[in-house]
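[1] based on what follows, work out the 3D shape:
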Amino acid sequence: MSTRDVTTQTFQSDVLEASKPVVVDFWAAWCGPCRMVSPILDQIADEHGDKLEVVKVNVDENPQLAAQYQITSIPALKVFQGGEVVQSIIGAKPKAALEADLAAFIG
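    The predicted structure is shown next:
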C-alpha cells in the first residue's frame, strides 16, 4: 500500500473525511528534495499503512490546495486527523527522523 495522488477534487473525501490519520506530501516534480523524500514515504506507507495513509499533492497541478494550506516551501508534509492539520513537517529528512516525527501516529 504505497502512496497515491490526491487532487483538489478528491481532497475532501481522501484526506478530510479519512478514518485514520493522513500524511499529505506537498511536492513538485522539479523539486530535488521532494524526489529524495518520496521513496521514504512509500516505505512508511508500506510499513505503517494499517495506522495511517500517505498521499501526495502536486503543488503545480493543485495550486489552490497549496495556497489553502500555506505551502511556501516543499517538500511539506501535513498530518491531517479528523479533518484538521495536527502536525507539519517541512523539508527532506531521513527515514528515522520522519518516523520519529510521526511516532504519535505510527507508534
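[2] from now on I want contacts and neighbour counts done on CA atoms only, so please keep to that.
    OK.
[3] count of neighbours near K56?
    Counted with other C-alpha atoms under 10 Å, the neighbours of K56 add up to 19.
[4] tell me if it really is in a helix.
    No: the assignment for K56, made by DSSP: H, G, I helix; E, B strand; the rest coil, is strand rather than a helix.
[5] next, the structure of the following sequence, for comparison with the previous one:
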Amino acid sequence: MAKFEDIVKSHPIVLVDFHATWCGPCKALAPILKDLKNKMKDQIKIVKIDVDKHQVLSGQLGVRGVPTMILYKDGKQVWRQSGVVPLHSLVQVIGGYL
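    Below is the predicted model of the structure:
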C-alpha cells in the first residue's frame, strides 16, 4: 500500500472508509459508497482500508469502530463519522467541501 499521506493528497477530495470483512454495517455501507462514486464521479476519490490488515494506521488515526469514514480535503481531515451514513447525507457533506 502506498503511503497514507500520499493517498489522501492524491486527489482534492478523498473519502477513506475504514472497514472490516466481518463487519455487518460495513457490508451495508459498501453499496452506498458505490452509489456515491457513481453520483460524484471524478469529484471524489474513495479509498477502502481494512482495519485488520492495517492495524497500525487505524490506531494512529484513532479508528475505534467500523465502519469509520474520514474525509480529507487537500490532504487535511475535514470530517469524520462512524457508522452507516445515508447517501444523501454523504453527498451533502462532501458537497460542502467542493
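[6] could I get the TM-score for this pair?
    Laid over one another, the chains give 0.88 as their TM-score (TM-score structural alignment, normalised by the length of structure 2), with 98 aligned residues with a C-alpha RMSD of 1.6 Å.
[7] please name the nearest non-neighbouring residue to the most centrally placed residue in structure 2.
    Closest residue to the average C-alpha location of structure 2: V16 at 2.3 Å, with C-alpha atoms, centre = their mean. Excluding the flanking residues, the one nearest V16 of structure 2 by C-alpha to C-alpha, 6 or more residues apart in numbering is V47, at 4.7 Å.
[8] wait, that neighbour sits on H19?
    No: V47 of structure 2 is not in contact with H19 according to C-alpha atoms under 8 Å; the separation is 10.5 Å.
[9] contacts only, for the most far-flung residue of structure 2 relative to its centre.
    When distances are taken from the C-alpha mean of structure 2, W22 lies farthest, 17.5 Å away, according to C-alpha atoms, centre = their mean. Contact analysis of W22 of structure 2 by C-alpha atoms under 8 Å, 6 or more residues apart in numbering lists nothing.
[10] and what of the one 3 residues further on?
    Listed by C-alpha under 8 Å, 6+ apart, the contact set of P25 of structure 2 reads 66-67, 83-84.
[11] hmm, try it at 10 Å
    Contacts for P25 of structure 2 (C-alpha atoms under 10 Å, 6 or more residues apart in numbering) come out as 19, 66-67, 83-85.
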